[in-house]
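>>> my questions concern the predicted model and sequence given below.
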Amino acid sequence: MKRIIITVIIVAAALAGIMFLLNKNKAKNEAQTAVVAQKNAAVAVRADMADIREVNTQYITNGSFSPKQEVMLSAEAAGRVRRVLVEEGDAVRAGQTLAVVDADKQSVDLANMQANYENAKADLARYENAFKTGGVTQQQLDQAKLKVENAKNSLKSSQLSASDANISASFAGLVNKRNIEPGTYVSPGTQMFEIVNVSTLKLLVNVDEKNIGQVKVGQSVQVESTVLPNQKFNGVVKFIAPKADASLNFPVELEIRNNASNDLKAGMYGTAYFGSDAKTQVLTVPRTAFVGSVSSNQIFVIKDDKAILTKVVSGRSFGDYIEIISGIEKGTPVVTSGQINLLDGTQVEIIK
């Protein structure tokens, strides 16, 4: 009996010890789980500081060169091309004949008008002789003179129509395309020559709203081309769009005088440098700090390990950095990656 009691006591003590250990482990596990849950509640982000940086105040933007003048010359009358007087690449002057076209209808009309004019002059001569002898009245003589004048005007009109059949350059430039050969039959509207003038070119660029205030009509702008790295050209601002596009950019047109050898070609990629190449100290943040886009003017700043959505006033763009005019101060940590997972007040953990 005594042995049974001792055995029961030992078993009870063992069970009590096991329960104590289990409860102790449970409390430890719950504490560890709470710590893990607390850590997992923080969103991992990358961050940088709002800081004073030395930046180049020159605004740089890109575009493509296009000719100041370009035209596709088309046939104005039907006919067969008798002669082609220029080749692709030839320089032409304003008014120069590029092709001679035999326009059948215009040729026949011209011959008829010439014959009518000669007949009217002969009739007038006879009427003038008859008038001297009293054979015709003054009224008949005046009608003969009017007939000559009408025939002369009709002849001039026919001569102009016949000359329209020939194709002439409307301005000085280069033949970029020639679409006809001798013997080609053309109809009104048939494209024959493309003429371009590259002695002066246009460069259309976009300037954002932060920098458009420093661009003025008549302003001199340095222009370069990536394919001509050792040459610099001078551009002049000729036009500033009064209205921005959907991206809040303003189209600006520059006019650039080509060099003597016309090294700049239409279609080349060009870079325009607005303002002087000067350095200045500016409060900036990385472009990636902005929520969505720079135009949103919203940034997550980190305070007490929390992401706080903050409204700022952004300024000029300097490549990877954006000027901050107001809203945050130097040394403020800002989120640069991971904003998509954040709400105002979200707990964050900064990762390298």
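Here it is on my side, so go on. Residues are numbered from 1 along each chain as shown.
>>> okay, CA-based contacts and neighbour counts for the rest of this
Noted.
>>> list the helices and strands the host helix or strand of Thr280 packs on?
When elements are assigned from DSSP states H and E, Thr280 belongs to strand 279-286. In terms of contacts (3 or more Cα pairs under 8 Å, 6 or more residues apart in numbering; DSSP states H and E), strand 279-286 is packed against strand 43-49, strand 51-56, strand 321-326.
>>> can you lay out those strands as a markdown table showing distance to Gln159 and mean neighbour count?
Below are the helices and strands packed on strand 279-286 laid out as a markdown table (distance: least, Cα to Cα, whole Å; neighbours: other Cα atoms under 10 Å):
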| stretch | distance to Gln159 | mean neighbour count |
| --- | --- | --- |
| strand 43-49 | 78 | 19 |
| strand 51-56 | 64 | 16 |
| strand 321-326 | 67 | 18 |
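>>> want to compare, so here's the second one:
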Amino acid sequence: MNHFSKAILLLVTGLSVACGQTETETETSLPQKGTAIPVEVISLQQSSFSSEITASGTFTTKDETLLSFKIGGVISKILVNEGDEIKAGQLLATLDLTEIQAGLAQAKLSFEKALRDQQRVERLFKDSVATLEQLENAKTGLDIAAQQVKAAEFNLNYSQIRASKSGFVLRKFANPGQLIASGSPVLQVNGAKNDSWVLQVSVTDQQWNLLAVGDPAILYPATSETGVNGSIIRKSQAADPQTGTYWIEVKPSEDKNLNLASGMFGKVVLTPKVQKEGWQIPYQALLDAQGDTGYVFVSSERKIAKKIQVKLGSISDQSVQVLSGLEGYNQLIVTGSAYLTDGSTIEIKNK
């Protein structure tokens, strides 16, 4: 064998030995079949906790109002536009008053005539010329004429639209010169200047059952980078027929500087005061989580691993709330689960 062939043989032999060592080291680093798998465990202790509920919805003032004229007519002026700020009592719109004022003048003339008739019949009755029935009819006619004047004055008053509270104009449905029917909406306004903002969110029936009026909350409006403290002020008593969910209204404790608008998106974290009994376990101990269920390994007599299904509560980056499934167990496997199957032999090696 020449020197070149010997060199090739030594190189191949060296590579074979190196590969053999790598495979041996890899095999010894993984648990071997039939041997105990090293794991770490923690003690399970049941405790009480509240599960946070996250929901989203839109802001509203709950006092959005459609304003209209009491009687129909031709719109003379609309003095505001969408987005304008308004104050309580401010004149917003008015009808052309020509016909309405004419009606009031006619009612007043009818009243004056009825008054003269009543006075004349009263004098005739004293002279025994008119009967009691004629006197009573004259008084009734005077009363009717007086009520007609009140009705005409009322219609004149409500031929103008004034702001019932301070807020903003949300929508305008008509324009000057338009003939509008009685009761047709002209403007939509809210009372946003009265600190009446609420966030209305939807929750499931189970979440609705946990929440109560007065429970604390943290709101996250789209216009704020930080959360705002608040509380639940109202719960619906019927499900939405389209979605099957229930609404919850959350009011911020302070909303003057939030710069909110009707329909603006917001999130909220609700904390029910109702306490649940369960376990708080490390996130790495949870396997195959899906929805509100998952799996964990517990130790049986500190020798055998047992895989069990658990019902989950809130899940965070560091821990998981387990509501049920761990009853009767006191040791939870937190590391080594990747190598385990139900019934695996284990060796506890806590640090």
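Good, I have the coordinates. Everything numeric here is computed off the predicted structure, so don't read it as measured data.
>>> circling back to that earlier point, among the helices and strands packed on strand 279-286 of structure 1, which is nearest Leu204 of structure 1?
Ranking these by distance to Leu204 of structure 1, with Cα to Cα as the measure, places strand 51-56 first at 22.8 Å.
>>> right, and the helix or strand after that closest one?
The C-terminal neighbour of strand 51-56 of structure 1 among helices and strands, as given by DSSP H and E, is strand 59-74.
>>> which residues does that following strand contact?
Residues lying outside strand 59-74 of structure 1 but in contact with it, judged by Cα atoms under 8 Å, 6 or more residues apart in numbering, are 167, 169, 188-198, 200-207, 211, 255, 265-275, 318.
>>> let's go with 7 Å and repeat that
Strand 59-74 of structure 1 is touched from outside by 189-198, 200-206, 266-275, with contacts defined as Cα atoms under 7 Å, 6 or more residues apart in numbering.
>>> same check, this time on stretch 314-322 of structure 1
The contact list for stretch 314-322 of structure 1 (Cα under 7 Å, 6+ apart) reads Val55, Lys210, Asn211, Thr284, Val285, Pro286, Arg287, Asn297, Glu323, Ile324, Ile325.
>>> and it, end to end?
7 Å (Cα to Cα, to the nearest Å).
>>> mind listing what's buried in it?
Residues Ser314, Gly315, Arg316, Ser317, Phe318, Tyr321, Ile322 are the ones in stretch 314-322 of structure 1 that count as buried (16 or more other Cα atoms under 10 Å).
>>> what's the match for the fifth one in structure 2?
Taking TM-score structural alignment as the criterion, the aligned counterpart of Phe318 of structure 1 in structure 2 is Ser316.
>>> from Leu286 of structure 2, how far off is that match?
Ser316 of structure 2 sits 12 Å away from Leu286 of structure 2 when distances are taken as Cα to Cα.
>>> centre of the chain to the one helix or strand Ser107 of structure 1 maps to, how far?
Under the assignment given by DSSP H and E, the secondary-structure element containing Ser107 of structure 1 is helix 104-133. For helix 104-133 of structure 1, the separation from the chain centroid amounts to 60 Å (computed by Cα atoms, centre = their mean, to the nearest Å).
>>> now stretch 223-241 of structure 1
14 Å.
>>> buried sites along it?
For stretch 223-241 of structure 1, the buried set under the neighbour-count rule, 16+ other Cα under 10 Å, comprises Val223, Glu224, Ser225, Gly235, Val236, Val237, Ile240.
>>> equivalent analysis for stretch 298-317 of structure 1, please.
298-302, 306-309, 312, 314-317.
>>> which of these lies closest to Ala31 of structure 1?
Using Cα to Cα, Lys306 is the member of the buried residues of stretch 298-317 of structure 1 that lies nearest Ala31 of structure 1, at 23.4 Å.
>>> please name the nearest non-neighbouring residue to that closest one.
Counting by Cα to Cα, 6 or more residues apart in numbering, Lys306 of structure 1 lies nearest to Gln347, which is 4.5 Å off, once chain neighbours are set aside.
>>> what residues sit buried inside the helix or strand hosting the one you found?
Assigned by DSSP H and E, Gln347 of structure 1 falls within strand 346-350. Judged by neighbour count (16+ other Cα under 10 Å), strand 346-350 of structure 1 contains these buried residues: Thr346, Gln347, Val348, Glu349.
>>> sorry, back to before: format the helices and strands packed on strand 279-286 of structure 1 as TSV; extra columns: distance to Val84 of structure 1.
Written out in TSV, the entries for those read as follows (distance: least, Cα to Cα, whole Å):
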stretch	distance to Val84 of structure 1
strand 43-49	68
strand 51-56	55
strand 321-326	58
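>>> now check structure 2 for the residue matching Ala99 of structure 1.
Using TM-score structural alignment as the criterion, the counterpart of Ala99 of structure 1 in structure 2 is Ala93.
>>> whichever strand or helix holds that match - contacts with which helices or strands?
Element membership of Ala93 of structure 2 [criterion: DSSP H and E] is strand 91-95. When contacts are defined as 3 or more Cα pairs under 7 Å, 6 or more residues apart in numbering; DSSP states H and E, strand 91-95 of structure 2 sits against strand 73-78, strand 160-162.
>>> and those strands, which is most packed in?
Burial of these is given as mean neighbour count (mean count of other Cα atoms under 10 Å); strand 160-162 ranks first at a mean of 21.
>>> that one vs structure 1 - mean distance after superposition?
Superposing on structure 1 places strand 160-162 of structure 2 at an average distance of 2.6 Å from its equivalents, by mean Cα distance after the TM-score superposition for structure 1.
>>> I'd like the next helix or strand past that strand.
Sequence order places strand 167-172 as the next helix or strand after strand 160-162 of structure 2, per DSSP H and E.
>>> that next one vs structure 1, average offset?
On superposition with structure 1, the average gap between strand 167-172 of structure 2 and its aligned counterparts reaches 2.2 Å (mean Cα distance after the TM-score superposition for structure 1).
>>> what's the matching range in structure 1 for that strand?
Mapped onto structure 1 with TM-score structural alignment as the criterion, strand 167-172 of structure 2 occupies residues 173-178.
>>> what of stretch 15-30 of structure 2?
Aligned by TM-score structural alignment, stretch 15-30 of structure 2 corresponds to no residues of structure 1.
>>> pull out the buried positions in stretch 168-181 of structure 2.
For stretch 168-181 of structure 2, the buried set under the neighbour-count rule, 16+ other Cα under 10 Å, comprises Phe168, Val169, Leu170, Arg171, Lys172, Ile180.
>>> what's the longest strand along structure 1 packed up against?
In terms of residue count, the longest strand belonging to structure 1 (DSSP state E) is strand 191-208. Contact here means 3+ Cα pairs under 7 Å, 6+ apart; on that basis strand 191-208 of structure 1 packs against strand 59-74, strand 173-178, strand 249-257.
>>> that'll do, ta.
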